[in-house]
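In: Structure for this input, please:
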Amino acid sequence: MKKRVVQIFGFLISSLGWLFVLCSMAMDYWRITQIGGQAGSYIIKVAWYWSNLWKDCFTDSTAVSNCRDFAVLWSVTPFVQGVRGLLMCGLTLAFFAVVLCFLGMECTYIGGSNKTKDKMLFSGAVLHFAGGVSSIAGYCLYINRVARVAFAPVVERGVLRYDLGPPIFLGLVGCFLIYLGAVFYAATVCCVIFPKSKVVYAYPGGTYVVPRSRGKTYTGYYRPDWQYNSYLASRQSSSSKISNLSQTTPTKMSDRDAFV
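Out: Below you'll find the predicted structure:
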C-alpha cells in the first residue's frame, strides 16, 4: 500500500511539472523591459518591450500591442532556436516517460508481471530525468543570454536590457517537480531491480559461499577443493598407520611355555 501511494504521488508531481513546462512555452513575457514612466510631465508615457519564443512585441500606455512574429524556422535567432529544440526534446521524452510510468505503476493492472512493471517504471523515471535535464538546459540557455546583456557594462545603441519574466520561473519550478517525481519512482523499484548480494554461511566455523551473480543466493554445503581433499586423505592415512603400529598382535606360545 505504501508503494502504491508513493508511485501515485510521484505520477501527480511529475505530470504537474511537465504541465508547467508546456504552459511556459505558450506564455508571453519571457523577457520584458520598461521604457519611460518617469514623472515630471502631465502625461506619463510608458512602453513595454517583451518577447517569448515565438514573437517580439511592443505595448504602449494605452494597452495596444504591436507584435512581430518570428520568421521561418531557419531564420530565427540561434539561441531561441536552441531553447525551442531543448524544450521540445524534453516534452517528447516526457510523453514516453508518462506512458511507461503509468503502465509500470503497481495500482494499474496492465503491463505484465510485477518484475516487468518495475523495469518499466524505472525506465520511465530515467526518461523523466533525461527530459528534465533537457528542459532545464533550455531555460538556462535563455537566462544566460538575457543576463549577459543585462549585466554587460556597455551595450550597443538600440540594444535593450531585458529582465526575466514569469514563464522562466514557472518552468524552473516544473523541472524541480519533474526531478522530485523521478526520485519517488526510482525509490520504489531500485531495491527490487538491484538487490544486494547475500552471503550464505555453510559451516559454523566461518567457511562461506559467495554468490557468483547479483541477486542470486546459493544454498548447500561447501565442497573443499582437491588440495584440501588430498590433505585430509594424507592425514587420515598417516594417523591410521600410527594406530596400527600401536596395536599389540598376539604371538604363538611355544610348547615349553605351555607346559609350564
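In: Please make it C-alpha for all contacts and neighbour counts, starting now.
Out: Noted.
In: Could you give the number of residues near Ala71?
Out: Burial measure for Ala71: 11 neighbouring residues, criterion other C-alpha atoms under 10 Å.
In: Are we agreed that it is in a strand?
Out: No - looking at Ala71 with DSSP: H, G, I helix; E, B strand; the rest coil, it is coil, so not inside a strand.
In: That one and Phe79, how far apart?
Out: Ala71 sits 14 Å away from Phe79, going by C-alpha to C-alpha, to the nearest Å.
In: can you pull out the helices in the protein?
Out: Applying DSSP state H to the chain gives helices spanning 2-26, 78-104, 114-150, 166-193, 226-246, 255-259.
In: Thr62: which of those helices is closest?
Out: Ranking the helices of the chain by proximity to Thr62 (C-alpha to C-alpha) places helix 166-193 first, at 22.4 Å.
In: List the buried residues of the closest one.
Out: 167-168, 171-189 (16 or more other C-alpha atoms under 10 Å).
In: want to put them side by side, so please do this one too:
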Amino acid sequence: MSAIVETVGFFFGVSGSVMLGITLFNANWRVSSVDGNVITTSTLFENLWMSCATDSTGVYNCRDFQSLLALSGYLQASRALMISSLVFGLFACLCGMIGLQCTKVADGNAALKGKFATVAGALSIFAGLCAGISISWYAFNITSEFFNPLYPGTKYEIGPALYLGWSGALLDIVGGALMCCSYKQVTKSKSKYTYNYRSTNTASAAKPAPQTALPRYESSNSISKYGKNAYV
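Out: Predicted structure coming up:
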C-alpha cells in the first residue's frame, strides 16, 4: 500500500511543479477591471515580468519591466519565491525518482530509498509553500488596491494564472505529504550471537577415560590382605 501512496504523491508533486512553471510565465496574473473604467475597448494584464495591453481587435503589445530596483518590494519577493519553488520542485522530482519503490535505482537498499522519498516529499512541500506565499501575497495586493477608494492607478482583478498557481501549490503540498507518510523505517535486524560450546561427543572425547578397575587380587592393596606366610 505504501508504494501506491508514494507513487500518487510523486505524481501530484510533478503535476504541481509543471502547473507552477506554467503559472510563472503566464501573463494573466492580474487583469484590468472594467468596474468604474470608462475605457472598455482595451484590456491590461500583467505578471511578474512584463505588462501587456490588448484592444478589441486582438492586437496586443507587451513591455518588460525595465528596472528591478524600481519594482515594488512584494513583486521582487514574489519573483524570488516562485523561482525557489521551481528549484525545490526540480530537486524533489530527482529525489523522488530515486526513492520510488518501483524504480531500479538503489534497488535492494530500502533504507536509502526511503530517505530519498522523505527528502523528495519535504522539498515538494517547501515548493508548494513558497509558491503559495508568493501567489497569495500578490493576490492580497491586488485586492487591497481594488478596494482602496483612494488608489489613483488602474485597478486590477485576480487573473486566471493565480488560480492555476494555487492549484499547483496545493498539489505540491499534498504530494509531498503523501511521500513523507509512505516512508516506513526499516528496522535493523538484531545481531546474532554465536555461543561457543562443546558438543556432547566432543566433551566426552575430551574427558579422560576412567581407569579400569583392577580385580581385587590384582590391586596394589590386595597384598596387605594376606600374611607373609602365604608366599613361603
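In: Serialize the helices of the first structure to TSV and add fields for distance to Tyr218 of the first structure.
Out: Below are the helices of the first structure laid out as TSV (distance: least, C-alpha to C-alpha, whole Å):
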stretch	distance to Tyr218 of the first structure
helix 2-26	29
helix 78-104	30
helix 114-150	21
helix 166-193	19
helix 226-246	21
helix 255-259	69
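In: what about Gly85 of the first structure, how many neighbours?
Out: 15.
In: To clarify, my last question referred to Ile135 of the second structure.
Out: 25.
In: hmm, who's touching stretch 153-162 of the second structure?
Out: Residues outside stretch 153-162 of the second structure that contact it (C-alpha atoms under 8 Å, 6 or more residues apart in numbering) are 23, 26-33, 135, 139, 142-143, 145-146.
In: repeat that for 7 Å
Out: 23, 26, 28-33, 135, 139, 142, 145-146 (C-alpha atoms under 7 Å, 6 or more residues apart in numbering).
In: okay, how far is it across it, tip to tip?
Out: First-to-last residue span, stretch 153-162 of the second structure, C-alpha to C-alpha: 21 Å.
In: need the contact list for the residue nearest to the spatial centre of the second structure.
Out: Relative to the mean C-alpha position of the second structure, the nearest C-alpha, by C-alpha atoms, centre = their mean, is the one of Gly121, at 1.8 Å. By C-alpha under 7 Å, 6+ apart, the residues touching Gly121 of the second structure are Ala92, Gly175, Gly176, Ala177, Met179, Cys180.
In: Can you tell me what it aligns to in the first structure?
Out: In the first structure, Gly121 of the second structure lines up with Ala125, judged by TM-score structural alignment.
In: can you check Ser182 of the second structure too?
Out: Per TM-score structural alignment, Ser182 of the second structure is aligned with Thr188.
In: Run a quick neighbour tally on the closest residue to its match other than its chain neighbours.
Out: In this structure, Thr188 of the first structure finds its nearest non-sequential neighbour in Lys3, 6.2 Å apart by C-alpha to C-alpha, 6 or more residues apart in numbering. Other residues lying near Lys3 of the first structure total 16 when counted by other C-alpha under 10 Å.
In: before we move on, the earlier item: what separation is there between the residue nearest to the centre of the second structure and Glu46 of the second structure?
Out: According to C-alpha to C-alpha, Gly121 of the second structure stands 32 Å off from Glu46 of the second structure.
In: Just give me the neighbour total for the counterpart of Ile158 of the second structure in the first structure.
Out: Alignment note (TM-score structural alignment): Ile158 of the second structure maps to Leu164 of the first structure. Using other C-alpha under 10 Å, the number of residues around Leu164 of the first structure comes to 18.
In: And Lys2 of the first structure, by the same measure?
Out: Lys2 of the first structure - counted by other C-alpha under 10 Å - has 7 other residues nearby.
In: just Gln76 of the second structure next, same as before
Out: 16.
In: And for Ser24 of the first structure?
Out: When neighbours are counted by other C-alpha under 10 Å, Ser24 of the first structure registers 23.
In: Let me see the contact set for it.
Out: Counting by C-alpha under 7 Å, 6+ apart, Ser24 of the first structure touches Pro167, Leu170, Gly171.
In: and of those residues, the nearest to Cys101 of the first structure?
Out: Gly171 (21.7 Å).
In: thinking that closest one is in contact with Val21, fair?
Out: Yes - between Gly171 of the first structure and Val21 there is a contact at 4.9 Å, judged by C-alpha atoms under 7 Å.
In: For Thr217 of the first structure, find the nearest of the helices of the first structure.
Out: The nearest among the helices of the first structure, by C-alpha to C-alpha, is helix 166-193 at 14.8 Å.
In: What's the separation between the corresponding residue of the first structure for Leu68 of the second structure and His128 of the first structure?
Out: With TM-score structural alignment as the criterion, the equivalent of Leu68 of the second structure in the first structure is Leu73. Distance from Leu73 of the first structure to His128 of the first structure, counting by C-alpha to C-alpha: 27 Å.
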